[in-house]
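Student: after the sequence you'll find the predicted model.
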Amino acid sequence: MPFTRLGLSPALVHAAREHGFLAPTPIQTAAIPLVLQGRDVRAQAQTGSGKTAAFALPLLQRVQQAARAGEKPRRLRALVLVPTRELAAQVGATLRDICEHIAEPLKIVVAVGGVSINPQMLRLRGGADIVVATPGRLLDLVDHNALKLADVATLVLDEADRLLDLGFADELDRILALLPATRQNLCFSATFPPAVQKLTDALLHDPARIDIEPEAARAAQIAQRAIEVDPTRRTALLRQLILENGWRQVLVFVASKNAADNLADKLYRAGIDAAPFHGELSQGRREQVLADFKAARWQVVVATDVAARGIDIAQLPVVVNYDLPRSPTDYVHRIGRTGRAGEAGVAISFVSAATEAHFRLIEKRQQQRVPRERIAGFEPLDTAPASVSDPDGTGGIKGKRKSKKDKLREAAGKT
């Protein structure tokens, strides 16, 4: 179905084409008419499926219609909440790019933490039509009387699962209390674990449910590879793969900030242009690394999971899981950075004897077996553990393992 049949105005159809959207993706086809109707929407679709445009296009049209109806100009009509600074920048850029091609541009303000609040307060002078924000910075602006939420007609939670995963539950409660009771609510996410489902049940009123299967969500298939290698040989293997395959852009995921710094330094000293990317970097530095990576000035970016969402590089060819993610959900988001916009992509995971059981669980959750490979000269010497302890059947998945406090409570209960 073309954009012209989804209910969008001719100006927005033209803007979509100018922005590079030649035909709607399944999530866009399903969501756009519902958002235009004013319905609450709960939409699940895989990373890279086009969720941002699925709410951005109809949101712009509804805000424009409100402005034409004679409502007070620069009245905050739409609020988009996102979990990370990078995703906020991406969503804001999409909204602004589309606005450049319509006759009545709207004022869109992006507000994130990690930078001075003063420039954001200045941009909000005179009001705004749409604000894209991380929860903490939004509340800072409200506390500074730079922003009022009483007129918000549409609330969007983008990557809702990540919002809760990063511990924004208390901030969300405060924000919801400041919003008008009658409004449109849109909840877009790649996954809906129980905590997010509970939030949507309380938030959404008679919602339209959209569930796009992964096969329909992505135009390109991501070729997944699993290479067996001992932990101590991973850096040398990564360097060889980059050189042999001539990869010009590689996103490598590691487990911690220190690992990102150390691996990037080792690659750089080995003659590969590599930079770290993690939450401890300043916002300016993070933005510069991403801009340079998109422009192919960095060959490799070594990132923690802070980069698993919000990075949108249309032709990123390769993602490498140097360290396996802690949860199958994070695995989906990591590999979803490649194979976007109809392009082919490759996702490589390094698997050792110690992490084999964990990777099997990831395979089970995504219902796909990834054949193991061995690279000549890097055959593993470590042997698999005799047994894998997994009494609760979670395989050590993040959020499922018992904490020390849980264990102490159980011991006290038995006593």
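Tutor: Noted; the coordinates are in hand. As the structure is a computational prediction, the values presented were derived from the model and not from experiment.
Student: every contact and neighbour count from this point should use C-alpha atoms.
Tutor: Fine.
Student: buried by neighbour count: which residues of stretch 111-121 qualify?
Tutor: 111, 112, 113, 120, 121 (16 or more other C-alpha atoms under 10 Å).
Student: tally of neighbours for residue 241?
Tutor: 13 (other C-alpha atoms under 10 Å).
Student: give the contact list for it.
Tutor: By C-alpha atoms under 8 Å, 6 or more residues apart in numbering, the contact list for residue 241 is empty.
Student: so residue 334 sits right up against residue 319, yeah?
Tutor: Yes: counting by C-alpha atoms under 8 Å, residue 334 sits close enough to residue 319 to count as a contact (7.5 Å).
Student: mutual contacts of these two, please.
Tutor: Counting by C-alpha under 8 Å, 6+ apart, the residues touching both residue 334 and residue 319 are residue 253.
Student: what sits closest to residue 233 if chain neighbours are left out?
Tutor: The shortest distance from residue 233 to any non-neighbouring residue, by C-alpha to C-alpha, 6 or more residues apart in numbering, is to residue 378 (7.0 Å).
Student: report how many residues lie close to that neighbour.
Tutor: Per other C-alpha under 10 Å, the neighbour tally for residue 378 reads 15.
Student: surely it touches residue 240?
Tutor: No: using C-alpha under 8 Å, residue 378 makes no contact with residue 240, being 10.3 Å away.
Student: where do the helices sit along the stretch 1-150 of the chain?
Tutor: Using DSSP state H, counting those that start in this stretch, the helices found in the stretch 1-150 of the chain span residues 10-18, 26-36, 51-68, 85-99, 118-123, 135-143.
Student: who are the packing partners of the second one?
Tutor: Using 3 or more C-alpha pairs under 8 Å, 6 or more residues apart in numbering; DSSP states H and E, the elements in contact with helix 26-36 are strand 41-44, helix 51-68, strand 208-211, helix 214-217.
Student: out of those, which one sits most buried?
Tutor: strand 41-44 (a mean of 24; mean count of other C-alpha atoms under 10 Å).
Student: got a markdown table for the helices and strands packed on helix 26-36, with distance to residue 182 too?
Tutor: A markdown table is the format used below for the helices and strands packed on helix 26-36 (distance: least, C-alpha to C-alpha, whole Å):
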| stretch | distance to residue 182 |
| --- | --- |
| strand 41-44 | 15 |
| helix 51-68 | 16 |
| strand 208-211 | 17 |
| helix 214-217 | 32 |
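Student: and here is the other one:
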Amino acid sequence: MSFDSLGLSAEILRALSEKGYTEPTPVQQQAIPYVLQGRDIMASAQTGTGKTAAFTLPILQLLGQNPAPSVKGRRPVRALILTPTRELAAQIGENVTEYSTHISLRSLVVFGGVSINPQMLKLRGGVDVLIATPGRLLDLAQQRAVDLSAVEILVLDEADRMLDMGFIHDIRRVMKLLPAKRQSLMFSATFSDEIKALANGLLDNPASVEVARRNTASEQITQFAHLVDKKRKRELLSYMIGHHDWQQVLVFTRTKHGANHLAELLNKDGITSAAIHGNKSQGARTRALADFKQGKIRVLVATDIAARGLDIDLLPHVVNYELPQVAEDYVHRIGRTGRAAATGEALSLVCVDELGLLRDIERLLKKPIPRIALPGYEPDPTIKAEPIQQGRGSRSGGPSRGGAPRGAAPRGGAGYSRDANSGGRDGRAPERRRDNDGSSRPARSGAPRRAAGSSSSSYAGNRSGNK
């Protein structure tokens, strides 16, 4: 199937052709016709399957074909795309710019962590497509810098991630600013009962799009688990990177401090590394990602801020230095490799404390993860499991399976843990701090995400680059 069979306009097809995209991914094949028909959508697809192009392409076409009259002398916001993180917002913004080359539309990306004044000035000039993180959008609305009363199409991207990060109150507040009559599209990697409840109040007779069995890892990812003592993980990781000459490795840790510490140790081992997490400035995160994509550093150590955000073309290796607290996050982490037609390898270093977490992951995948072992790195059978430390931001409780304390982190795992003084966006927090969105809000971690979907040039959207 080609893009011209989906009912896309000549302008959109021309932009796709200029980027070298000829063949839509399955989620694009299913979703684009529904969006063009004006249907609401509830879409689930594995990460890396081209979800961004599945909604941006038809939205741009609908807006381009039906120009709206100006409101108070300027262009109204006609399409609103909500994302959980600033990296994902920026990447979607790039896709919109690429695909709208031959359409007279204006787009703008707004997120925290940068000055709000330039964003306010651009909004005054009129914007057709607004890509935003919830916190900054509400800040702009509070300052009367944005009017959402003319929004025709709403996209809630990474809906499950939004809820995991505690954005449910923000989403509901944004909904009150939108017209009741609109087209709404919800895209998510997974659909929990909580997500379905949100969809029931948001969507009107939605079309269902699901291109892969839920909570499954790509068949193109080869998965292994190596049982090793916690104190020898870094030694084993350094050995495997050097012995196999891995040149590009994404490594996940549970905590920000752990990411910094591991990157420092790997650099001491002569393996160029950098850490990326919610406490890093936007500039530092952008530089680290760019250096990783350009091959200037071999290892990028990340918390779950990156689990659904990094789009690195043909990334060969993902390592779970520490298993995530929530099994679903394992799928999102390893989904950074094996995207679209590419293949990849995911290795998990598992200590005795994490055996329960490993069983949870295997139960979710409905299959065992093959064990590998390197001579000299076998775990010491006399070491007993201990509770997993989640850092200062977690809630404490009694031990649970695998040594992890019950209730150790809010839904979404340690990568999403809140600081002790944080609360909801509705002002309940006694202390306001900066989160991944960057607005003045309680601290939350987030995940960058490259939006559109395939490592092959024949697919629309999954492109690498230095963001």
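Tutor: Received, thanks. All figures in this text were calculated on a predicted structure; none of them were measured in a lab.
Student: burial of the residue nearest to residue 67 of the first structure when sequence neighbours are not counted, as a residue count?
Tutor: Among residues not flanking residue 67 of the first structure along the chain, residue 73 sits closest, at 6.4 Å (C-alpha to C-alpha, 6+ apart). Neighbourhood size, residue 73 of the first structure [other C-alpha under 10 Å]: 16.
Student: distance of residue 73 of the first structure from residue 148 of the first structure?
Tutor: Using C-alpha to C-alpha, to the nearest Å, we find residue 73 of the first structure at a distance of 14 Å from residue 148 of the first structure.
Student: kindly report the same for residue 360 of the first structure.
Tutor: On the measure of C-alpha to C-alpha, residue 360 of the first structure and residue 148 of the first structure end up 49 Å apart.
Student: one more: residue 178 of the first structure?
Tutor: Distance, residue 178 of the first structure to residue 148 of the first structure, by C-alpha to C-alpha: 8 Å.
Student: more neighbours: which of the two?
Tutor: residue 148 (17 against 14).
Student: is that one in contact with residue 142, as I believe?
Tutor: Yes: counting by C-alpha under 8 Å, residue 142 is a contact partner of residue 148 of the first structure at 6.2 Å.
Student: quickly find the element holding residue 197 of the first structure.
Tutor: For residue 197 of the first structure, the host element (DSSP states H and E) is helix 194-203.
Student: residues making contact with that helix?
Tutor: Helix 194-203 of the first structure is contacted by residues 42, 160, 161, 164, 185, 187 when judged by C-alpha under 8 Å, 6+ apart.
Student: mean per-residue distance, the helix or strand that the fifth one is a member of versus the second structure.
Tutor: Translated: residue 185 of the first structure. Here residue 185 of the first structure sits within strand 184-189, counting by DSSP H and E. Compared with the second structure after the fit, strand 184-189 of the first structure shows a mean deviation of 0.2 Å (mean C-alpha distance after the TM-score superposition for the first structure).
Student: wait, what's in contact with the residue nearest the centre of the first structure?
Tutor: By C-alpha atoms, centre = their mean, the first structure has its centre lying nearest to residue 309, at 2.5 Å. Each residue near residue 309 of the first structure by C-alpha under 8 Å, 6+ apart is listed here: 47, 84, 86, 87, 333, 334, 337.
Student: any idea how far the first one is from residue 335 of the first structure?
Tutor: Same thing as residue 47 of the first structure. To residue 335 of the first structure, residue 47 of the first structure is 9 Å away according to C-alpha to C-alpha.
Student: can you give the distance of stretch 142-162 of the second structure from its chain's centre?
Tutor: 18 Å (C-alpha atoms, centre = their mean, to the nearest Å).
Student: run through who's touching it.
Tutor: Stretch 142-162 of the second structure has contacts (C-alpha under 8 Å, 6+ apart) with 55, 59, 76-84, 120, 123-124, 140-141, 168, 177-179, 181-192, 195, 412.
Student: corresponding residues in the first structure for it?
Tutor: Stretch 142-162 of the second structure corresponds to residues 143-163 in the first structure, going by TM-score structural alignment.
Student: so which residues of the stretch 251-400 of the first structure form strands?
Tutor: 274-277, 300-303, 318-321, 345-351, 372-373 (DSSP state E, counting those that start in this stretch).
Student: ok, which of those comes nearest residue 9 of the first structure?
Tutor: strand 345-351 (34.1 Å; C-alpha to C-alpha).
Student: contacting residues around the residue sitting furthest away from the middle of the second structure?
Tutor: Distance from the C-alpha centroid of the second structure peaks at residue 382, with 39.1 Å (C-alpha atoms, centre = their mean). Shown in contact with residue 382 of the second structure (C-alpha under 8 Å, 6+ apart): no residues.
Student: give me the distance between it and residue 400 of the second structure.
Tutor: With the distance defined as C-alpha to C-alpha, residue 382 of the second structure ends up 20 Å from residue 400 of the second structure.
Student: keep only the contacts of residue 309 of the first structure that stay in contact in the second structure.
Tutor: On the basis of both residues aligned by TM-score structural alignment, their matches' C-alpha atoms under 8 Å, what survives of the contacts of residue 309 of the first structure in the second structure is 47, 333, 334, 337.
Student: please report how far the spatially closest residue to the second one that is not a sequence neighbour lies from residue 275 of the first structure.
Tutor: Excluding the flanking residues, the one nearest residue 333 of the first structure by C-alpha to C-alpha, 6+ apart is residue 308, at 5.6 Å. Computed as C-alpha to C-alpha, the residue 308 of the first structure to residue 275 of the first structure distance reads 16 Å.
Student: next: residue 258 of the first structure.
Tutor: On the measure of C-alpha to C-alpha, residue 258 of the first structure and residue 275 of the first structure end up 13 Å apart.
Student: also residue 141 of the first structure?
Tutor: 32 Å.
Student: of the two, which one has the most company?
Tutor: residue 275 (23 against 18).
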